[in-house]
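Asks: I'd like to go over a predicted model; first the sequence, then the structure.
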Amino acid sequence: MEFSFDAGLLLEQIQNTRLLEWIAVAFGVSEVLLARKNSIWLYPTGIIGILCGTYLLLDSKLYAETLLHGYYLVMSIYGWANWKNRSKSGASQISRSDSRDFAVTLGIAGIGWVFLYFMLTTFTDSDVPVIDAFVSSTAWAGMWLLAKRKLENWIWLNISNLVAIPLLYSKQLYMMSFLTLFLFVVAIFGYLEWRKELTQRDEALQTV
């Protein structure tokens, strides 16, 4: 993976960005802002962005990223239903991960990385299998935690974002790269806001 900055080329590529990529970026921005505000509307918004992004990634031969979007779609439907579920098994409010959640998250990230690397090197012509698989597996873990409405989802998603930024840029997906940079910044504030809400709720319970 080669990474170099050329301002002129960047401007040219932005000007030539496909409409579908702009649409994917717009819905991606809306989704993360809604997630930061803890709004369930992040899911229908995200589904539209996922469908647009899937086509773009497949066209760029980022197959693990494409599989990631398929996983996003499944987890978005699951998360949407889980957030609406007011029973004990649902995720009607923010919570912290327990030891079981932590173990499952590590399992998703670790096993996912190995599985995706094997798939990429065996069945595709991917030229960045290690990095592509890592970005996808850590994001899988983050999306699972988001569907569970766990605070730590922001940490795992930002591990994925941090590596995805130069990967997407190197593939000349400039707008998606900048979107991921934006997501990285917003995820920091999302983590802080969710943690603040949790702290305030814990303090309120202690005074009852």
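Replies: Here it is on my side, so go on. Residues are numbered from 1 along each chain as shown.

Asks: C-alpha only now, for contacts and for neighbours.
Replies: Noted.

Asks: Doesn't residue 90 lie inside a helix?
Replies: No: using DSSP: H, G, I helix; E, B strand; the rest coil, the assignment for residue 90 is coil, not a helix.

Asks: Let's verify the nearest residue to it once chain neighbours are set aside: helix, strand, or coil?
Replies: Using Cα to Cα, 6 or more residues apart in numbering and skipping the chain neighbours, the partner closest in space to residue 90 is residue 82 (5.1 Å). Three-state call for residue 82 (three-state DSSP): helix.

Asks: What's the local residue count around residue 82?
Replies: 20 (other Cα atoms under 10 Å).

Asks: check contacts around it.
Replies: 90, 91, 92, 147, 148 (Cα atoms under 8 Å, 6 or more residues apart in numbering).

Asks: Give me the distance between it and residue 76.
Replies: For residue 82, the distance to residue 76 (Cα to Cα, to the nearest Å) stands at 10 Å.

Asks: and if you look at residue 143?
Replies: 8 Å.

Asks: Give me the buried positions along the longest helix anywhere in the chain.
Replies: The residue-count maximum for a helix in the chain (DSSP state H) belongs to helix 174-207. Neighbour-count burial for helix 174-207, counted by 16 or more other Cα atoms under 10 Å, picks out 174-184, 186-187, 189-191, 193-195, 197-198.

Asks: what does stretch 106-120 give?
Replies: By neighbour count on 16+ other Cα under 10 Å, the buried set for stretch 106-120 is 108, 109, 112, 113, 116, 117, 119, 120.

Asks: Second structure for comparison follows:
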Amino acid sequence: MIEFFFSQYKDYQTYDIVLEIIAVILGIASVWYAKKDNILVFPTGMISTFIYVYLLWKWTLWGDMMINGYYFTMSVYGWYCWTRKKDGIVEFPISVISNAEKRMSLLIFIFTTAFVVAVYLYFDKFNTWYAYVDTFVTGIFFIGMWLMAKRKIENWVFWIIGDLVSIPLYFGKGLFFTSFQYVVFTIVAVYGYLEWKKTLNSSQQALKEY
């Protein structure tokens, strides 16, 4: 069993394997902090995604590289949003997505999917099954990251969908550690949604009583 999983790394440099493990650990920590609505979600996520951008560039996995590059950028934006306060009150508390944000989410999905398709066509990368799945997952994750930066509870729904698809996707690419990471991500995302829902309900109840 061990040989089956780790045989995928036989042609990888030890340095890259260590980097992937570090990125996985920090990625899991980032999702855990997101579950706790803790600002540390962003610095841990930025380091993890920075490492992945390097590794995925090296392995010519362009779609995944763009996802992580976007994560890094949105982490900077999310860090800014989460720390903004107005009259001592957090400007972006946990909330429900608005109709305008639903439309924006759809536009993000369409644009990112089209962009990834264009990149894969340009580099002639539509030669494996996971190249097609990448186009879908990229759009899903782009929405999830944008909604998390805005502190919208629905971000967890998109993370769960994307994580479930990514488990076999990354295993098929030969990245066992990353595939396992998405198993953990899925579990934490479910609990994250429940925890944010509880916080949202409490704040709404407090507003009613006020």
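Replies: Yep, that arrived. Quick caveat, the model's predicted, so the values are computed rather than measured.

Asks: So after superposing, what's the score?
Replies: Scored by TM-score structural alignment, normalised by the length of structure 1, the superposition of the two chains gives a TM-score of 0.90; 202 aligned residues with a Cα RMSD of 2.0 Å.

Asks: Show me the common contact partners of residue 82 and residue 76 of structure 1, please.
Replies: Residues touching both residue 82 of structure 1 and residue 76 (Cα under 8 Å, 6+ apart): residue 147.

Asks: in structure 2, which spans are strands?
Replies: With DSSP state E, the ranges of strands along structure 2 come out as 85-86, 89-90.

Asks: Residue 199 of structure 1 and residue 109 of structure 1: what is the separation?
Replies: Using Cα to Cα, residue 199 of structure 1 is found at 28 Å from residue 109 of structure 1.

Asks: nope, residue 37 of structure 1 is what I meant
Replies: Taking Cα to Cα, one finds residue 37 of structure 1 at 26 Å from residue 109 of structure 1.

Asks: Relative to residue 61 of structure 2, how far out is residue 123 of structure 2?
Replies: 11 Å.

Asks: ok, which stretches of structure 2 are helices?
Replies: Using DSSP H, helices in structure 2 cover 2-6, 14-35, 41-58, 62-83, 99-122, 129-149, 155-172, 176-209.

Asks: and the first one, how far from structure 1 on average?
Replies: The one in question is helix 2-6 of structure 2. Aligned to structure 1 and superposed, helix 2-6 of structure 2 gives a mean residue distance of 3.2 Å (mean Cα distance after the TM-score superposition for structure 1).

Asks: before we move on, the earlier item: which residues in structure 2 does the longest helix of structure 1 match up with?
Replies: Counting by TM-score structural alignment, helix 174-207 of structure 1 lines up with residues 176-209 of structure 2.

Asks: distance from that stretch to structure 1 after superposition?
Replies: Taken against structure 1, stretch 176-209 of structure 2 registers an average deviation of 0.7 Å after superposition, with mean Cα distance after the TM-score superposition for structure 1.

Asks: picking that back up, what remains of the contacts of residue 82 of structure 1 once you look at structure 2?
Replies: Retained in structure 2: 91, 92, 147, 148, out of those (criterion both residues aligned by TM-score structural alignment, their matches' Cα atoms under 8 Å).

Asks: Residue 25 of structure 1: which of those is nearest?
Replies: For those, the minimum distance to residue 25 of structure 1 (Cα to Cα) is 21.4 Å, reached by residue 147.

Asks: The closest one maps to what in structure 2?
Replies: Correspondence of residue 147 of structure 1 to structure 2, assessed by TM-score structural alignment: residue 149.

Asks: Pull the number of nearby residues for residue 8 of structure 1.
Replies: Count around residue 8 of structure 1 with other Cα under 10 Å applied: 9.

Asks: any idea how far it lies from residue 14 of structure 1?
Replies: For residue 8 of structure 1, the distance to residue 14 of structure 1 - Cα to Cα - is 10 Å.

Asks: do residue 147 of structure 1 as well
Replies: Distance, residue 147 of structure 1 to residue 14 of structure 1, using Cα to Cα: 33 Å.

Asks: Can you pick out the residue with more neighbours from these two?
Replies: The residue with more neighbours, out of residue 147 of structure 1 and residue 14, is residue 147; 21 against 15, by other Cα under 10 Å.

Asks: Check whether the more buried one really touches residue 83, as I assumed.
Replies: Yes: counting by Cα atoms under 8 Å, residue 147 of structure 1 touches residue 83, with 7.3 Å between them.

Asks: hey, what's in contact with both of these two?
Replies: Common contacts of residue 147 of structure 1 and residue 83 (Cα under 8 Å, 6+ apart): residue 91.

Asks: In contact with residue 157 of structure 1, which residues?
Replies: Counted by Cα under 8 Å, 6+ apart, residue 157 of structure 1 has contacts 138, 139, 141, 142, 143, 187.

Asks: Turn those residues into CSV, including distance to residue 169 of structure 1.
Replies: Below are the contacts of residue 157 of structure 1 laid out as CSV (distance: Cα to Cα, whole Å):
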residue, distance to residue 169 of structure 1
138, 19
139, 18
141, 23
142, 22
143, 23
187, 20
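
Asks: Among those residues, pick out the one closest to residue 18 of structure 1, please.
Replies: Nearest to residue 18 of structure 1 among the contacts of residue 157 of structure 1, counting by Cα to Cα, is residue 139 at 25.0 Å.
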